[in-house]
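>>> Next comes the sequence, and after it the predicted model I'd like to discuss.
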Amino acid sequence: MTATTPIQDLSPSDAKVELARLADLLAQANAAYHTADAPDISDADYDALKRRNAEIEAQFPDLKRADSPSEQVGAAPAEGFSKVAHAVAMLSLANAFDDADIAEFDQRIRKYLGLGVDAPLNYTAEPKIDGLSLSLRYEQGELVQAATRGDGAIGENVTANARTIDDIPQRLSGAPDILEVRGEVYMSHPDFEQLNVRQGEAGQKTFANPRNAAAGSLRQLDASITRARPLRFFAYAWGALSDPLSDTQSGAIAQLKSLGFQTNPLTALCNGTDEMIAHYREIEQRRASLGYDIDGVVYKVDDLALQGRLGFRSTTPRWAIAHKFPAELAWTRLEAIDIQVGRTGALSPVARLTPVTVGGVVVSNATLHNEDYIAGRDNKGEAIRDGKDIRVGDWVQVYRAGDVIPKVADVDMSKRPEDAVPFQMPTHCPQCGSDAVREPGDAVRRCTGGLICPAQAVEKLKHFVGRAAFDIDGLGAKQVEQFHADGWIKEPADIFTLRERYGTGMQQLKNREGWGEKSASNLFDAIDVSRQVALGRVIFALGIRHVGDAAANLLAIHYGTWEVFSTAMRRAEEGNDAWEDLLSIDGVGGVMAKSLATTFNQDAEIASIDRLVAHLDIEDAKRPDADGSPVAGKTVVFTGTLEKMTRAEAKARAEALGAKVSGSVSAKTDLLVAGPGAGSKAKKAADLGIETLDEDGWLDLIGAS
């Protein structure tokens, strides 16, 4: 597998490896963009990376990771500012890249809401500003707080800086008592050019683009510097409200404008996808003359009541999507093909390129997915790229539309060197020399070395300390590689004995290159803090194949405690009650269940896990706040046809009320909701004496009739 293998060619094992790689790359990109204000990839590249991640997750839902880009918003707040917990999370948007994606978005909305294809459904469409998200909190009309997005839940307090921006009112007349206005801080092209001239004349750092300039200016510890920068602000959303602004998105935006905020004049109300796409085309044509940077168009369901029904995924609203502008292409020379070994042993070919600029970013590496992709075949043996293979020395077309590491899209056969030879995938691991085997039906070749393979060990440790896992300050990928090479850390449990083994006087660590007494002390303290950890993070951190972050959280919520989860996994065998209970979790399939059971029944694996857990204080899973809910803690199964809400909406409603939604009926089922057409599940529930309600009875029970 390579980083450019077509998704349809990925086996489950390939997909797992690819998702791990994407998670690491996107975490780095998020930190560079949101925390350091120094993005190392273009927006198009970032969007392409997220798109590839989402497409793989859609094809392999059981493989979704805890640190998946689809589960993350922004990056952790930077040091130097006080932290602000957002009353309403600042979520990111799902992305679309072509007209078909928009049609699919509309179809999903209609299906979720139970609307026919001809039913009227209005959307707002507005330019997507390329700036820095900001939330402004007003109380009794006074600006009391301004905060950046941060990681979506916690941002940075930049109130003093926000007060210096002319577009941000200090006082509002006629606003709700509590109003959080959200929008984008940006810099116009003329202002950006003048700022860089002034910076250059003063011998100071110039900025790469307006987005960097705006973000860097807003996040100055000295507000006087922000005041001297020409920042602007467009309002387009809201957070906490004491009273509604309107019953529609368009009406609420109009209300924000009447309160004194700048709103984008290109915002339009569209009836259906044809009008949405037409407005996208108009904005795209006017993009170069707008005087500020945009990278797409955002569509939102206009009716706020429908937005409420649609609700949210973990990090994105169901009722909105960003239609991004196309990525750029470039041609360059393929200098070499290197093989990387992932934490599951997958051998991934990576293209080493003559550096070339793509979308404003210098690219020197590209993913090549797997050996079939290099050979010009898909996973069914059919030709891709008209059957052209990829060879060292080739002139290749590179694009960044679905991955942080770009893809090789095409080969110019007219420029192929005469001595170029077909690429041969190694049959032995380049790290440990073990056999590299490609199993039938698998697109990836995998090292069989397991625990003796240093590449797998290091990658597993990197995963363990990743952002969605233990996320230990000061212990990232670079430090893991260093400590593993020195023999300090061989498995996760070793992390938690570092102070005991090397902390006395901290001499061994603080004398190392890049370390001092303060940084060493901070690392040991951060490790101690991380001992108290949420159950879902522990499950994800173990790096079990096919168990991503979303699945880890599903497992955590279902089992509640580490003891219950661990015991169940050790007992799970095909056909027994623990196995059936595992499969009953909505979102857990046979492949994931098999992977979990296998992991917890291997002596070496379970011994390593037990050594780790001995050092941890694992927090029980937090269930939804469902005080007073009649179904809190109950297991509910839906079957048959629901007529007043879709199955997806019913599931989301039940989970929000603290219920567990299962896909099968068992003795542990508390309630079956049966619509017309209910079959074997209804019969089994009756045989087991399980309470059964029709849809009206369910709505009455939860107070939604």
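Arrived safely.
>>> alpha carbons only for contacts and neighbour counts from here, please
Fine.
>>> and Ala268, what does it touch?
124-126, 279 (Cα atoms under 8 Å, 6 or more residues apart in numbering).
>>> one more time with 10 Å
Ala268 is in contact with 123-127, 250, 275-276, 279, 299, counting by Cα atoms under 10 Å, 6 or more residues apart in numbering.
>>> Looking at the residues you listed, which are in helices?
Judged by DSSP state H, those include 250, 275-276, 279 as members of helices.
>>> Okay, one more to line up with it:
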Amino acid sequence: MGKRVGWIVFLLFWSGVSLATCPVWPPARAEQEIARLQQQIIQWNDAYWRQGKSEVSDDVYDQLSARLAYWQRCFAPPVSLDEPAPPDTGTLTHPIAHTGVRKLADKAALTQWMATRRDLWIQPKVDGVAVTLVYRQGELAQAISRGDGLKGEDWTDKVRQIPSLPKKVNGPLANSVLQGEIFLLRDKHIQQQMGGMNARAKVAGTLMRQEASSALQGLGLFIWAWPDGPQDMAQRLQQLNKAGFVWISQYSQPVNNAGDVETLRARWFTAPLPFVTDGVIVRTAREPAGQQWVPGQGDWVVAWKYPPAVQVAEVKNIRFSVGRSGKIAVVAELDPVLLDDKRVRRVNLGSIRRWHELDIAPGDQVQISLAGQGIPRIDGVAWRSGVREKPEPPSSRFNALTCFYAAPECEEQFLARLVWLSSPQALDLTGLGEAVWRTLHQAWQFEHIFSWLTLTPQQLQHTPGISPARGQKLWHQFALARKRPFMRWVTALGTPLSQEALKAAGDHRWQQLLVRNEQQWQQLPGIGREKAAQLVNFTHHDVLQSLTAWLAAQGVSGF
């Protein structure tokens, strides 16, 4: 049941994209953007259905299709563009139409759907290519690709080469029509860890090749419908299993409520399975007569998909931030999207160079996933806006020796230096994040990054935005900072020296650092020629001479 369905309304039920408000576009741009995206989806469909090639992941395809449909609803173009259905190349008529599966957004929607239905069963939503099998007098007579749900391609010769497929059946199945999913056989596939692996496109490509392929030996078949078969599900499963269709009996279970579905959905997401899945199917045992089946009208079966590993998000803005070392980082601000249990609003793109390589502008649709430790990342651009208006990045005048002193152009780097010096690696000033430092700086107009040492208890207790009790605690933190070991103050300054090298140096006074030349610095672990030159330049710079002299005047140990 993992095929690309042309009914966009289904996609809107479950899509994770942020569609809170319509784009603020003039009519001409709306028409241009809709037409461009529609054309791209047509091209993807053509490559998929005619060539068996998937040029974009299913998650991205589904979400961009949903976004296209939403734009169409926003701007109501005079010509309907919402039919990215399979091309009409099928030559064989399905004896029973494929209905497709409505996707539900969440547990609440599933609860509502289940409330009025009885005798419900759950199955994995196997990710492959849908097919109709026609048995006549016990022989496999036809295998028809899903196509548009009414007509499909003749896949009989290829399907007969799938080893696990029963070529002969008897009893009630001798003259029957079955619908199922041809899938890629996997050994202990764990969906949560391994993802979709583009399995659907691999299966489609194998079946669409003209020449014989050994890859057919690696395919299996999951039967998910027996139109006009036994209405009793247990009897249906027993007969299918006896005929050799074993997967459906192993992976079909009765459920009473959405909680049961949620439990099995979570279990199958993390369990080793013989196929790739992208969610679960919930269906009623009793189904209408096969002649009543119509594409898009299968209200007795629904899907609850797994959250996509990749989300598509619209870039709202590009912002630049300057770190304490002067490096400029680029941040993409996004329409919020959910990834796992995280609401992602912004993603760090890294350097200006990488931003240029990615070529991201406001209005683009980007692919977001979670890297190690749940950190969101941009994997690439799924769709570029037709209007390319990129902001101008700040100049590269910032470096490791700028913005120790406050200045209007230095605000970001100056605050970054304050946040660093209060970190556990440096002076370990608990509870002093960027917001508190900004409040203190705005109230008392710091001259440099250590000006806070001169603040009195009275000043701190009367700082706008800080309570008297908090102000008193801050004063105690600042008083304790004066007693921190010398090496912590060296780190607080931003000296480009690792903790390992600091310990190996064993210095207890700033003057000891000043007398080291490049060769002496290189004797310490992890310091090469370039780093040694940086250290000599850093420690002898006029700004550092001024700051360390000020710390000496304040009685800070080691200066």
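Nice, thanks for sending it over. Worth saying up front: this structure is predicted, and the values here are computed from it rather than measured.
>>> Superposing both, give me the TM-score.
Superposed pair, TM-score by TM-score structural alignment, normalised by the length of structure 2: 0.48. Supporting alignment: 327 aligned residues with a Cα RMSD of 4.7 Å.
>>> quick check, nearest of the ones in helices among the contacts of Ala268 of structure 1 to Arg647 of structure 1?
When these are ranked by distance to Arg647 of structure 1 (Cα to Cα), Met276 comes first, at 27.5 Å.
>>> and the gap between the residue nearest to the closest one when sequence neighbours are not counted and Ala125 of structure 1?
Of all residues not flanking Met276 of structure 1 in the chain, Cys270 sits nearest, at 5.6 Å (Cα to Cα, 6 or more residues apart in numbering). Separation of Cys270 of structure 1 from Ala125 of structure 1 (Cα to Cα, to the nearest Å) stands at 7 Å.
>>> now do Ala235 of structure 1
In terms of Cα to Cα, Ala235 of structure 1 sits 14 Å off from Ala125 of structure 1.
>>> Give me the more crowded residue out of those two.
Ala125 (28 against 24; other Cα atoms under 10 Å).
>>> Please name the nearest non-neighbouring residue to the more buried one.
Spatial nearest neighbour of Ala125 of structure 1, chain neighbours left out: Tyr299 (4.6 Å); criterion: Cα to Cα, 6+ apart.
>>> Enumerate every residue touching that neighbour.
Tyr299 of structure 1 neighbours (Cα under 10 Å, 6+ apart): 93, 102, 105, 122-128, 267-270, 273, 276-277, 280, 319-323.
>>> Recalculate using a threshold of 6 Å.
124-125, 320-321 (Cα atoms under 6 Å, 6 or more residues apart in numbering).
>>> and Ala204 of structure 2, how many neighbours does it have?
Per other Cα under 10 Å, the neighbour tally for Ala204 of structure 2 reads 24.
>>> What are the boundaries of the strands in the stretch 251-400 of structure 1?
268-271, 294-301, 320-324, 329-341, 347-358, 361-367, 395-399 (DSSP state E, counting those that start in this stretch).
>>> Out of these, which is closest to Ala656 of structure 1?
So among the strands of the stretch 251-400 of structure 1, strand 320-324 is nearest, using Cα to Cα, at 20.2 Å.
>>> So which other helices or strands are in contact with that closest one?
strand 95-96, strand 294-301 (3 or more Cα pairs under 6 Å, 6 or more residues apart in numbering; DSSP states H and E).
>>> could those go into TSV alongside distance to Arg198 of structure 1?
Below are those laid out as TSV (distance: least, Cα to Cα, whole Å):
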stretch	distance to Arg198 of structure 1
strand 95-96	36
strand 294-301	24
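>>> Among those, which comes closest to Ile606 of structure 1?
Where those are weighed against each other on Cα to Cα, the nearest is strand 95-96, at 39.7 Å.
>>> Run through the neighbouring helices and strands of the closest one.
Where contact means 3+ Cα pairs under 6 Å, 6+ apart, strand 95-96 of structure 1 is packed against strand 320-324.
>>> could you give the angle of the strand it packs on to strand 294-301?
Counting by axes from the mean of the first three to the mean of the last three Cα atoms, to 10 degrees, strand 320-324 of structure 1 lies at 150 degrees to strand 294-301.
>>> For strand 320-324 of structure 1, buried residues please.
Using 16 or more other Cα atoms under 10 Å as the test for burial, strand 320-324 of structure 1 gives 320-324.
>>> Save the residues you listed as JSON lines, and put in distance to Ala597 of structure 1 too.
Below are the buried residues of strand 320-324 of structure 1 laid out as JSON lines (distance: Cα to Cα, whole Å):
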{"residue": "Ala320", "distance to Ala597 of structure 1": "38"}
{"residue": "Ile321", "distance to Ala597 of structure 1": "38"}
{"residue": "Ala322", "distance to Ala597 of structure 1": "39"}
{"residue": "His323", "distance to Ala597 of structure 1": "41"}
{"residue": "Lys324", "distance to Ala597 of structure 1": "41"}
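>>> how far away is Glu412 of structure 2 from Ala443 of structure 2?
For Glu412 of structure 2, the distance to Ala443 of structure 2 - Cα to Cα - is 17 Å.
>>> Compare these two and say which one has the larger neighbour count.
Glu412 (18 against 15).
>>> OK, contacts around Asp494 of structure 1?
Asp494 of structure 1 neighbours (Cα under 6 Å, 6+ apart): none.
>>> how close does it get to Val17 of structure 1?
To Val17 of structure 1, Asp494 of structure 1 is 24 Å away according to Cα to Cα.
>>> okay if I get the strands of the stretch 251-400 of structure 1 as a markdown table plus distance to Leu688 of structure 1?
Output for these, formatted as a markdown table (distance: least, Cα to Cα, whole Å):
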| stretch | distance to Leu688 of structure 1 |
| --- | --- |
| strand 268-271 | 49 |
| strand 294-301 | 43 |
| strand 320-324 | 42 |
| strand 329-341 | 50 |
| strand 347-358 | 49 |
| strand 361-367 | 53 |
| strand 395-399 | 57 |
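>>> For Ile606 of structure 1, find the nearest of those strands.
In terms of Cα to Cα, the element of the strands of the stretch 251-400 of structure 1 nearest to Ile606 of structure 1 is strand 329-341, at 23.4 Å.
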